[in-house]
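Student: coordinates for the following, if possible.
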Amino acid sequence: MTERNETTIAIDAMGGDHGPKVTIAGAALALERRPDTRFMLFGDETAMREALADYPALQAASSLHHCEVSVRMEDKPSQALRQGRHKSSMWRAIDAVKTGEADVAVSAGNTGALMAMAKFCLRTMAEIERPAIAAIWPTLRGQSIVLDVGATIGADAQQLIDFSMMGGAMARVLFGLERPTVGLLNIGVEEVKGQDEIREAGRLLKETPIERIDYHGFVEGDDLGKGTVDVVVTEGFTGNIALKTAEGTAKQIAAYLKAAMTRTWLAKLGYILAKSAFDRLRDKMDPRKVNGGVFLGLNGIVIKSHGGTDAEGFAAAIDLADAMARHDLMNKIAADLESFHRRLSAETKDQSESTQT
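Tutor: Got it, this is the predicted structure:
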């Protein structure tokens, strides 16, 4: 799998709960892992220079761009778009992708505002009606991709197929798979179950196979953790609930384990003896390792980091952005879309001609 030698990443340095304190430190960690990365940092120049003082290597690899406005976490998308357009650190980071100055933008800011600005600035790709947010999901097999996890509510059959192609392209980039498996999230694996849109999407995926993915069929909620398929496709309302439920369950299990291991002296001794195993479990359940939602379906790549993450988590989002840019995610999605719609158009034409004769 070929990759580009160097990437430029635009950072909304003011985004998230902690601003430059975390975003700058995260960029510094990411630079240590990929020294050939370059950064465009957008935000309050004084605050950014203060945070950069501890990271001379990052300072040398970055250009600073002062912005007068920062989008607040509580701002409504319409308010942020109206007040922060052309001026905010979030908008200017996205615009750097549009102008070609940067390969990808990363922000830990307000999700709704980020999606609204990204859609307005970058626009959706040809043949794509709605963008999607794709998340990396830890599984028993390793990792899967789940989309949409909250970009929009609801999706028709064609939009679910578009999500399948975009998710498949991301899996090829991220996991190095030639033909990732794709499943549609449903209330059962039987073809007669589920909403009309899901059943229709399943029918079309079987009748008009996509060249670079293997359609598995319907998957259920427990298949998410099993890693039954490489890509799980659903609409944004269901996907967001699944994501928040999984995050809450992980925290719940961690709290249970902590309470159990500190309840008695015998339990504390058992924890000490099994500490390496618990450390591996903690590492596996660490949400920072899979931080970063990819906005797919736009004419440019935007990564959304969790707003409350720390430097390690923000660095993981930058790592993800770097991988998407280096392995040319945009062109892979565009090629898959063009191929599918060309074949679909040809089949529709053939069916029309056979009906006429």
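
Student: from now on I want contacts and neighbour counts done on CA atoms only, so please keep to that.
Tutor: Fine.

Student: what is the burial count for Asp222?
Tutor: By other CA atoms under 10 Å, 9 other residues sit near Asp222.

Student: for Ser345, same thing?
Tutor: Here the count is done by other CA under 10 Å, and Ser345 has 11 residues near it.

Student: any idea which element it lies in?
Tutor: helix 329-356 (DSSP states H and E).

Student: packing partners of that helix?
Tutor: helix 157-175 (3 or more CA pairs under 8 Å, 6 or more residues apart in numbering; DSSP states H and E).

Student: okay, buried residues for the helix it packs on please.
Tutor: 157-174 (16 or more other CA atoms under 10 Å).

Student: tell me the first helix or strand C-terminal of it.
Tutor: strand 181-185.

Student: tell me what angle that following strand forms with helix 157-175.
Tutor: Strand 181-185 runs at 140 degrees relative to helix 157-175, counting by axes from the mean of the first three to the mean of the last three CA atoms, to 10 degrees.

Student: now for strand 181-185, which elements pack on it?
Tutor: helix 157-175, strand 214-219, strand 231-233.

Student: what's downstream of it, the next helix or strand?
Tutor: Past strand 181-185, the next helix or strand by DSSP H and E is helix 196-207.

Student: picking up where we left off before, and the helices and strands packed on strand 181-185 as CSV, adding distance to Cys121?
Tutor: What follows is the helices and strands packed on strand 181-185, written out as CSV (distance: least, CA to CA, whole Å):
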stretch, distance to Cys121
helix 157-175, 20
strand 214-219, 33
strand 231-233, 26
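
Student: what's the neighbour count on Gln351?
Tutor: Neighbours of Gln351 (other CA under 10 Å): 11.

Student: ditto for the one 4 residues further on
Tutor: When counting by other CA under 10 Å, one arrives at 8 neighbours for Thr355.

Student: second chain to compare with the first, below:
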Amino acid sequence: MITDRVYNWCKQSDTVTSELAKDPSQCPWKIFKDLYETHDHTPHPKRSVDCVSASSDELSSTQEKDQLQKALSCGNWGSSVPSELFLQVYHGAIGSLEKGPSSGVVSPPLLGSTGVVPLTIVAPLPDLCRHLANCIARAKHEVFLGTNFWVHSDASTLVTNAIRELSKRAGQRGEKIVMKMVYDRGNPRQAWENRLRVPEDQYSVGKVRLPAAEEIPHVDLQVINFHRPIFGTFHAKFSVIDRRIALLQSSNIQDNDNLEMLSHIEGPIVDSFYDAALLSWGKPLDPPLPLLNSPAIHAPIPCHEARSPDLSLANGTEIFPEHSTSSSYYDVSLAQEAKRVNSGVYLRGEESPTQAVTRYLSM
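Tutor: Prediction:
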């Protein structure tokens, strides 16, 4: 059930992001506690069948409709109309906040939103990192990257090369990019402090090998190692680029032979990912992210501004060189990225579609 406590949290106008925009020197987690825990005097509901413990199939038809309507009013759907199945899932998600508002790892008013997914990648891990690299290289203001495991590898090199490219482009524009990164590499000190700032002399060597400051003079890179001992792994794998694009992926940044998945997400829901990124970072932002006062909900959706009706290969046969650790080819749009990747699986000679895909996967 959605209790009055949870409903009130979801209907608040203030979020961690909006409060940080007023004063970027604050700590995101302290803001969260102040907004949703410290001043909450709503009495806990009684644990009874007609309250928290009641599931949808235990409710009468009228009660269930009332609950789904309550769930509908808890989200920000714009002109969209969520389906009944979606609302049932969403109802379960926001109901879990009764156990603690931090369960959603985002400010409750941002737990339900809307957006578009112009690109989904189901491919070996390097293809996911190629898209991440392109998005990083195209950034104009800021980058947040969160991953569970980061290991120096071909996969990580695709990303670190993109950070170097980002610095080069920012320098040409006379600008500086703010980049925050969170990973989880267990450290005994995390028994006392879960979020450890990682100094450059540690993140630029060994098994991490992120670019040193002298390699990226136009990117202000900061790194946090986040872990809650013993089993509190930071398992998230997502990035937010310029508060306009969110990338949600299944893979860590390391070499493996897995088939992985990435969803490229745009629109108002990016503000939810942004809020989650701030809570993942957890510490005061120094320097602050430049777009704290520029929510995605009030901005044009990037893929709607740069529509490309033709994703087919030029002349049906043109082969584009692959973006790799040794040869970088950064594309200017999703359409160009798609052309480059699709050209790798174009049928050659007497190949069957299966043989073309097998050839690409074996490269």
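
Student: superposed, what's their TM-score?
Tutor: Here the TM-score for the pair of chains, by TM-score structural alignment, normalised by the length of structure 1, is 0.31; 189 aligned residues with a CA RMSD of 6.9 Å.

Student: before we move on, back to that, quick one: which of the helices and strands packed on strand 181-185 of structure 1 is nearest Arg49 of structure 1?
Tutor: helix 157-175 (33.1 Å; CA to CA).

Student: show me what that closest one is packed up against.
Tutor: Helix 157-175 of structure 1 packs on strand 143-147, strand 181-185, helix 196-207, strand 231-233, helix 311-326, helix 329-356, going by 3+ CA pairs under 8 Å, 6+ apart.

Student: distance to Lys21 of structure 1 added to those, as TSV?
Tutor: Below are these laid out as TSV (distance: least, CA to CA, whole Å):
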stretch	distance to Lys21 of structure 1
strand 143-147	30
strand 181-185	39
helix 196-207	44
strand 231-233	34
helix 311-326	8
helix 329-356	30
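
Student: check the ones you listed for me and report the most buried one.
Tutor: strand 231-233 (a mean of 32; mean count of other CA atoms under 10 Å).

Student: which residues does that one contact?
Tutor: Strand 231-233 of structure 1 has contacts (CA atoms under 8 Å, 6 or more residues apart in numbering) with 144-148, 160, 163-164, 167-168, 171, 180-185, 219, 224.

Student: and of the helices and strands packed on helix 157-175 of structure 1, who's closest to Phe295 of structure 1?
Tutor: Closest among these, using CA to CA: strand 143-147, at 9.7 Å.

Student: by how many degrees do that closest one and helix 157-175 diverge?
Tutor: Using the same axes, to 10 degrees: strand 143-147 of structure 1 against helix 157-175 is 150 degrees.

Student: what helices and strands are in contact with strand 143-147 of structure 1?
Tutor: strand 132-138, helix 157-175, strand 231-233, helix 236-261.

Student: quick check: Arg343 of structure 1 vs Leu337 of structure 1, distance?
Tutor: According to CA to CA, to the nearest Å, Arg343 of structure 1 and Leu337 of structure 1 sit 10 Å apart.

Student: before we move on, the earlier item: how about CSV for the helices and strands packed on strand 143-147 of structure 1, with distance to Gly43 of structure 1 added?
Tutor: Listed next are those as CSV, based on distance: least, CA to CA, whole Å:
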stretch, distance to Gly43 of structure 1
strand 132-138, 24
helix 157-175, 29
strand 231-233, 35
helix 236-261, 29
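
Student: so which of the ones you listed is nearest Asp319 of structure 1?
Tutor: helix 157-175 (10.8 Å).

Student: now the angle from the closest one to helix 329-356?
Tutor: Using the same axes, to 10 degrees, the direction of helix 157-175 of structure 1 lies 140 degrees away from that of helix 329-356.

Student: relative to strand 132-138, how tilted is helix 157-175 of structure 1?
Tutor: Using the same axes, to 10 degrees: helix 157-175 of structure 1 against strand 132-138 is 50 degrees.

Student: helix 311-326 and helix 157-175 of structure 1, what's the angle between them?
Tutor: Going by the same axes, to 10 degrees, helix 157-175 of structure 1 makes 100 degrees with helix 311-326.
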